[in-house]
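Colleague: Sequence first, then the predicted structure, then my questions.
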Amino acid sequence: MSRSNQLNFKYILSISMISALGGLLFGYDWVVIGGAKPFYERFFEITDIPTLQGWAMGSALIGCIVGAAIAGKVTERFGRKKPLGLAALLFVVSAAGTGGFNDFNVFIVFRILGGLGIGLASTISPMYIAEVSPSIYRGKLVSLNQLAIVIGILAAQIFNYVIADPVPENMTDLEIMNSWNGQTGWRWMFWAELIPATLFFVLIFIIPESPRWLSKNKRWDESLKVLNNIGGAIYADEVQEQIKETLKEASEKVIKIGELFNGKNKKLIITGILLAFLQQWCGINVVFNYAEEVFTSAGYGVSDALFNIILTGIVNLVFTVIAMQVIDRWGRKKLWLFGSVGLGLSYLLIGMFYFYGLKGFALVVLVVIAIAIYALTLAPVFWVLASEIFPNRIRGAAMSLTVTALWIACFLLTYSFPILNSALGAYGTFWSYGVICILCFLFVKYKIPETKNKTLEEIEEIF
């Protein structure tokens, strides 16, 4: 919009930050289990049962997939605000329950509930921010969600490190189980999430409903009021007219999954799903999984390795902040292309190190560089593009389907990594992810237009 001097940026930023708390809880809930793992496994006596170890780590993914899958239907019917409140409540219940019981099956139930909250929040938070943000700020504000995720990850890493008592390397499983860490410490790692989760739940009552959802449901006066609070009367009239234009030919019935794959919608849905798979299969989660092993192989002790993992979280945070400053200036497409090339080269070099048996500080540097590139490019750009490319009428359902695809891709990546690593070796696995980065570059270069500084309605016309 041309009337940027009339925008109430403080108001826009405040409601966007509240919504982005969903991302912070997403990041914390996703990572906290890694620090608790050595202790709850001893407590539940599953250290020699790989299937239960995997189930404990991966059970939240089931909730993630279900939460993302139902988010579309829920947001289409109830708006964006109430489902965000539901996600906040799920985070509160999960945080309290995961550390509150002594039965492994109950532990799993609360992990799945936390995953359900992640699935809802990861879908709705960026969508809500996109729908309340003026075009000139949208990239930066939607990136708040990624920033919040990174802050949540770093917070979990720090809390895990601070809460856990030092563990001597010669401690037996029985000694660890009977220690403070094994009986109580791991519980506090989960309970620490209660503070931001409760804050999120309380603050949700403050934010307004999405003006675009209100308009879609013909609640024009309420929509106009929200838009007026965002940018004044002239801005509100202009944006509401644009929204009306895009909704003129829209059907009033609830969007069904089959309808998403009809006509022009089909290309957009396939684009969103491909972006989700490419962002996950760039392999960065494997880099995070390899971090502890890389640091240990470089000569660091266990405690130092855990501390170095916090440093990777700090790098992740710093480059996410940088991304927020440049995403509306450089554009989504340019950042994605740069990230694909940068990650591809990083994986080529990391693979060469493993192929020739080279380890040490240089390998650690390559891992940190890969994390920095991802944080600057693919991580925030995906969430911005996913919240922008779908038309107003189908945005809720389409975003839900895209984020569901993201979690399925994450599950497949996590599940297939040990298989690939066994069949191809570490070097072959990283080179495979490098090839995917090349495909990622080509897809975005030739299939994705630039969307910076365009309203959601203008983007709809482009696609």
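Modeller: Cool, the structure landed. Numbers count the residues shown, from 1 in each chain.

Colleague: CA only for contacts and neighbour counts going forward, please
Modeller: Fine.

Colleague: Residue 355 reaches residue 427, doesn't it?
Modeller: Yes - assessed by Cα atoms under 8 Å, residue 355 is found in contact with residue 427 at 5.4 Å.

Colleague: Of those two, give the one with the bigger neighbour count.
Modeller: residue 427 (20 against 13; other Cα atoms under 10 Å).

Colleague: where's the more buried one relative to residue 352, distance?
Modeller: Using Cα to Cα, to the nearest Å, residue 427 is found at 6 Å from residue 352.

Colleague: ok, now residue 89?
Modeller: 47 Å.

Colleague: Same check on residue 407?
Modeller: In terms of Cα to Cα, residue 407 sits 30 Å off from residue 352.

Colleague: These two - which one has more neighbours?
Modeller: residue 407 (25 against 17).

Colleague: measure the nearest residue to that one once chain neighbours are set aside to residue 53 for me?
Modeller: Of all residues not flanking residue 407 in the chain, residue 65 sits nearest, at 5.7 Å (Cα to Cα, 6 or more residues apart in numbering). Using Cα to Cα, one obtains 20 Å as the distance from residue 65 to residue 53.

Colleague: Between these two, point out the one with more neighbours.
Modeller: Taking neighbours as other Cα under 10 Å, residue 65 and residue 53 compare with residue 65 leading, 26 against 17.

Colleague: And the helix or strand encompassing that one, what's buried?
Modeller: Per DSSP states H and E: residue 65 is located in helix 50-78. Buried residues in helix 50-78, defined by neighbour count with 16 or more other Cα atoms under 10 Å: 52-53, 56-76.

Colleague: Repeat that for stretch 202-220.
Modeller: For stretch 202-220, by 16+ other Cα under 10 Å, it's 204, 207, 208, 209, 210, 211, 212, 213, 214, 215, 216.

Colleague: Which one of those residues is nearest to residue 315?
Modeller: residue 204 (29.9 Å; Cα to Cα).

Colleague: Pasting the second one now:
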Amino acid sequence: MNQKKPILYIVFLSLTAAVGGFLFGYDTAVISGTIGQVSMQFDLNALEQGWYVGCALLGSILGVAIAGRLSDQWGRKKVMILSALLFAVSALGCAITHSFEALVIYRIIGGAGIGMVSIVSPMYISEVAPSKFRGSLVALYQLAITVGFLGAYLVNYQLLEWSASAFFSENTLLHLIIHQEVWRGMLGMELVPAILFLLILFAIPESPRWLVIHERKADAEKVFRQLYESRELAMQKIVEVKEQAAKTTATHWGLLKNPKILKPVLYGMAIAILGQFMGVNAVLYYGPGIFEQSGLSGGDALYYQVMVGLVNVMTTILALLIIDKVGRKQLVYFGVSGMIISLLMISIYFTYGESLGWTSMALLVLFLVYIFCTAISISAVIFVLLSEMYPNKIRGLAMSIAGFSLWVGTYLVGQLTPWFLENLGPSGTFLFFAIMCLPYMYIIWKKIPETAGKSLEDIEAYWLGTDTDKT
């Protein structure tokens, strides 16, 4: 059999699942271009405006809380289909709603799609990818998120341009969405990638490892034969999955009573929530305000933020190319060390920068170095590790627990960063972020094995103590 054929097929499956990451990024970022318009449309006060911005997070927490269990029961593919439907319903509803209350409900529905896809898409990729390329293929999901952010910004910009020109007749729905109330078009454009995601999901198979766990051997063999070069290799993978699964006789929550399985779940929770307290979301969400505190004008601050976004995308591409060659832990050692240094330098800038004669360009360089170090390490690694470090039987539930921790951390950072900036100042805030890098580095160093190049069954054997390779 032509060896290129299965590799291209695996890439197709991975790219399909990664479209969920694009929807994640788009749905998260598109809100930034609509806040002012929606606030004027519905005459929102400050509390209501905050609810509009943050309501999707409630949906995300709900989605991530049930996604793992649903994926363990129904299968990874069905839950991705459900998430695509939620994105589509949210986009269409936001475009045509006539009340603020309904708009919030539709945003929560979209948030549930975000929560589900943040668990199931990287998990599906990890279960179809060969060990040699698993890190790079799962990292496609993180890349898709950054591209989704960029796509939302570009769509918002283009729709604002179009809104000044009369493409559609008055008193029509399209005129309302594109011209009169363009925020509807911004939110509604998510319907296009959502429908695309839904359609291509019907062209991919269920995860073969899920099929084995659920005693669907014939279906699993069919999928594995598409992923590997021969029937012999396909049967070998089925045997490996069945043998490893047989070592864990309990199911779902019962498995957490086993200390050997509870351990990686707790470590996953720790790195998921700690990663949010190392500053990356504060920079991405509050960057313009932080730049303005350095003395920049609003326009320059937004330009600097665009530069931050571009570095984030380009560095994620680099991480995707090297993560399987360099290894997960080495990327973390390099990147987090750079994060600590750049965060400390940013803190020094806000304390002594003026007396040292540092310009705003120095702040931009420090932020770009920080984003580079973040994108090449914790941002690229987190979904890879979480998708591969758990036993097959409990992978969905364990990823839901870790994902729930990640979203709680995201919520807390979003709520606390303005308080930090007001009470600790930028200098104290970035010093705090630097300190939070230390426990993250320790856990990766001492508690997490290197997973690059290992099969999911090998990683499971490590946690269960049946593998002698304690990397």
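Modeller: That came in fine, so what should we check first? These figures come from a predicted structure and were not determined experimentally.

Colleague: After superposition, what is the TM-score?
Modeller: Once superposed, chain against chain, the TM-score is 0.91 (TM-score structural alignment, normalised by the length of structure 1); 446 aligned residues with a Cα RMSD of 2.2 Å.

Colleague: hang on, the earlier thing: and the buried residues of stretch 202-220 of structure 1 as CSV, adding secondary structure and distance to residue 197 of structure 1?
Modeller: CSV is the format used below for the buried residues of stretch 202-220 of structure 1 (DSSP: H, G, I helix; E, B strand; the rest coil; distance: Cα to Cα, whole Å):
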residue, secondary structure, distance to residue 197 of structure 1
204, coil, 11
207, coil, 16
208, coil, 19
209, coil, 20
210, coil, 22
211, helix, 25
212, helix, 26
213, helix, 25
214, helix, 26
215, helix, 30
216, helix, 30
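
Colleague: contacting residues for the equivalent of the residue nearest to residue 407 of structure 1 over in structure 2?
Modeller: Aligning on TM-score structural alignment places residue 65 of structure 1 opposite residue 61 in structure 2. Listed by Cα atoms under 8 Å, 6 or more residues apart in numbering, the contact partners of residue 61 of structure 2 are 111, 112, 115, 404, 407, 408.

Colleague: go on, residue 137 of structure 1?
Modeller: Contacts of residue 137 of structure 1 by Cα under 8 Å, 6+ apart are 328, 453.

Colleague: and the helix or strand hosting it, which stretch of structure 2?
Modeller: Here residue 137 of structure 1 sits within helix 135-163, counting by DSSP H and E. Aligned using TM-score structural alignment, helix 135-163 of structure 1 spans residues 131-159 in structure 2.

Colleague: Could I get the buried residue list for the matching stretch?
Modeller: Result for stretch 131-159 of structure 2 [16+ other Cα under 10 Å]: buried residues 131, 133-153, 155-156, 159.

Colleague: Repeat that for stretch 450-470 of structure 2.
Modeller: For stretch 450-470 of structure 2, using 16+ other Cα under 10 Å, the buried residues are 450-453, 455-464.

Colleague: And stretch 119-127 of structure 2, by the same measure?
Modeller: In stretch 119-127 of structure 2, counting by 16+ other Cα under 10 Å, buried: 119, 120, 121, 122, 123, 124, 125, 126, 127.

Colleague: same check, this time on stretch 35-47 of structure 1
Modeller: Result for stretch 35-47 of structure 1 [16+ other Cα under 10 Å]: buried residues 35, 36, 37, 38, 39, 40, 41, 42, 43, 44, 45, 47.

Colleague: follow-up on the earlier one: adding distance to residue 252 of structure 2 and secondary structure, write the buried residues of stretch 450-470 of structure 2 out as a markdown table.
Modeller: Shown next, in a markdown table, are these (distance: Cα to Cα, whole Å; DSSP: H, G, I helix; E, B strand; the rest coil):
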| residue | distance to residue 252 of structure 2 | secondary structure |
| --- | --- | --- |
| 450 | 25 | coil |
| 451 | 23 | coil |
| 452 | 26 | coil |
| 453 | 27 | coil |
| 455 | 22 | coil |
| 456 | 18 | helix |
| 457 | 18 | helix |
| 458 | 20 | helix |
| 459 | 18 | helix |
| 460 | 15 | helix |
| 461 | 18 | helix |
| 462 | 19 | helix |
| 463 | 16 | helix |
| 464 | 16 | helix |
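
Colleague: for these, which one is nearest residue 314 of structure 2?
Modeller: residue 452 (22.2 Å).

Colleague: Let me know whether the closest one touches residue 322 as I believe.
Modeller: No - at 10.9 Å, residue 452 of structure 2 and residue 322 do not qualify as touching, with contact defined as Cα under 8 Å.

Colleague: Return the residue of structure 2 aligned against residue 118 of structure 1.
Modeller: Aligned partner of residue 118 of structure 1 by TM-score structural alignment: residue 114.

Colleague: Return the distance of its match relative to residue 367 of structure 2.
Modeller: For residue 114 of structure 2, the distance to residue 367 of structure 2 - Cα to Cα - is 27 Å.

Colleague: ditto for residue 39 of structure 2
Modeller: For residue 39 of structure 2 relative to residue 367 of structure 2 (Cα to Cα), the value is 31 Å.

Colleague: How about residue 385 of structure 2?
Modeller: For residue 385 of structure 2, the distance to residue 367 of structure 2 - Cα to Cα - is 26 Å.

Colleague: what does residue 432 of structure 2 give?
Modeller: Distance check for residue 432 of structure 2 against residue 367 of structure 2: by Cα to Cα, it reads 16 Å.

Colleague: For these two, work out which one has more neighbours and name it.
Modeller: Neighbour comparison, residue 432 of structure 2 and residue 367: the larger count goes to residue 367, with 25 against 19 (by other Cα under 10 Å).
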